[in-house]
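J.: all I have is the shape, not the residue letters:
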């Protein structure tokens, strides 16, 4: 009888702990606004900490890549970063196309464990353009802050992996729409 009580207590405590983890995960998912896509084996997501920012406020955005296939892990090949980051104003007149450094790197994705990469400013501009001063100021600060407007933050994956002897390339982008108010 004591054994039955111990088993019941352990089961109850385990179930409560599992529920707590599920609730914490659900709250975390609700806290961050996201958009995701999934291939047969990899789920990738772009997150922002909210949808509306105030002018001068730091925009927190990141991507996560998670292997969801049958193996324990998979190795992906990519440029300097897994994602090209683009910023596209939906109501403005500039667009920041991402740039990528070229060395081939490899990242191991472990099954069901997200690999995080912060959304960073990348790109180049024409030094002779009338917007030169804007771009110099924009890139001088490491934090992502944008003038008032509506923007699409685009994370375009550019990685590959091998499956059953065939090369699989992932390149379909994901994006989040944010608003910066003055």
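T.: Ah, there it is. From a predicted model like this one, the values you see are computed outputs, not experimental measurements.
J.: hey, let's count contacts and neighbours off CA atoms from now on
T.: OK.
J.: in this structure, which strand is the longest?
T.: If you go by DSSP state E, the chain has its longest strand at strand 73-89.
J.: in addition, the following structure is provided for comparison:
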């Protein structure tokens, strides 16, 4: 019965709570925060502000909070349950978020958020254009090039072998 209930909750999560925030790229309007709640979990994704100057530190943080009935719950996930792939829309560059894929278990205590701050990541190769390589070198050094960024954040984990995936978008500009 518990497995069936988890399957139903997972389906509701995947189809009912996987909303995406609207980002109006043409107007430069970006939501700074995203929050989604299921019966047992709350996922939050936020950036400290929506406009930055070149070279200014950019804080992007995600959190997952267990809000269910138990005192704690064990989740399993890759190296982290948090993903931060981005798109720089001025140049139409996709910035991937590579991650090791071991199976890790984390115990979440009720109402105590698990948080992760984004650290610039991504990759490029000799086959990429010189412009893209230069962009990624600046980006990976923490100097986000001038442009518009959308963070396609998500939290992905399993509870009792039932997958849970919550997605949300936030954005910011670098001037």
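T.: Happy to help now that I have it. The structure presented is a predicted model; accordingly, all values stated were derived computationally and were not measured.
J.: now the TM-score, please.
T.: Scored by TM-score structural alignment, normalised by the length of the second structure, the superposition of the two chains gives a TM-score of 0.74; 142 aligned residues with a C-alpha RMSD of 1.6 Å.
J.: thinking again about what came up before, how much does the longest strand of the first structure stray from the second structure?
T.: Overlaying the second structure shows strand 73-89 of the first structure at a mean distance of 1.0 Å from the equivalent residues (mean C-alpha distance after the TM-score superposition for the first structure).
J.: what's the longest helix seen in the second structure packed up against?
T.: Ordering each helix of the second structure by length in residues (DSSP state H) puts helix 2-16 first. Other helices and strands packing on helix 2-16 of the second structure, by 3 or more C-alpha pairs under 8 Å, 6 or more residues apart in numbering; DSSP states H and E, are strand 162-174.
J.: now with 6 Å, please.
T.: With contacts defined as 3 or more C-alpha pairs under 6 Å, 6 or more residues apart in numbering; DSSP states H and E, helix 2-16 of the second structure has no helix or strand neighbours.
J.: contacts for that helix next, please.
T.: Residues from elsewhere that reach helix 2-16 of the second structure (C-alpha atoms under 6 Å, 6 or more residues apart in numbering): residue 164.
J.: how big's the offset between the helix or strand that the longest strand of the first structure is followed by and the second structure?
T.: Counting by DSSP states H and E, the next helix or strand C-terminal to strand 73-89 of the first structure is strand 105-110. Strand 105-110 of the first structure, aligned to the second structure and superposed, deviates on average by 1.0 Å (mean C-alpha distance after the TM-score superposition for the first structure).
J.: give me the buried positions along strand 105-110 of the first structure.
T.: Going by neighbour count (16 or more other C-alpha atoms under 10 Å), the buried part of strand 105-110 of the first structure is 106, 109, 110.
J.: please apply the same query to stretch 38-52 of the second structure.
T.: Buried-residue list, stretch 38-52 of the second structure, by 16+ other C-alpha under 10 Å: 38, 41, 42, 43, 44, 45, 46, 47, 49, 50, 51, 52.
J.: adding secondary structure and distance to residue 75 of the second structure, write those residues out as CSV.
T.: Shown next, in CSV, are the buried residues of stretch 38-52 of the second structure (DSSP: H, G, I helix; E, B strand; the rest coil; distance: C-alpha to C-alpha, whole Å):
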residue, secondary structure, distance to residue 75 of the second structure
38, coil, 15
41, strand, 11
42, strand, 14
43, strand, 14
44, strand, 17
45, strand, 19
46, strand, 22
47, strand, 25
49, coil, 31
50, coil, 32
51, strand, 35
52, strand, 35
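J.: which element is the most centrally placed residue in the second structure on?
T.: Centroid-nearest residue in the second structure: residue 153, 2.2 Å away (criterion: C-alpha atoms, centre = their mean). Secondary structure from DSSP H and E places residue 153 of the second structure in strand 147-159.
J.: what comes into contact with that strand?
T.: For strand 147-159 of the second structure, contacts defined as C-alpha under 6 Å, 6+ apart pick out 75-77, 81-90, 163-174.
J.: what's the ChimeraX line that selects buried ones from those?
T.: In ChimeraX, this line selects whichever of these come out buried by 16+ other C-alpha under 10 Å:
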select :75,76,77,81,82,83,84,85,86,87,88,163,164,165,166,167,168,169,170,171,172,173,174
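J.: having no further points to raise, I will conclude here.
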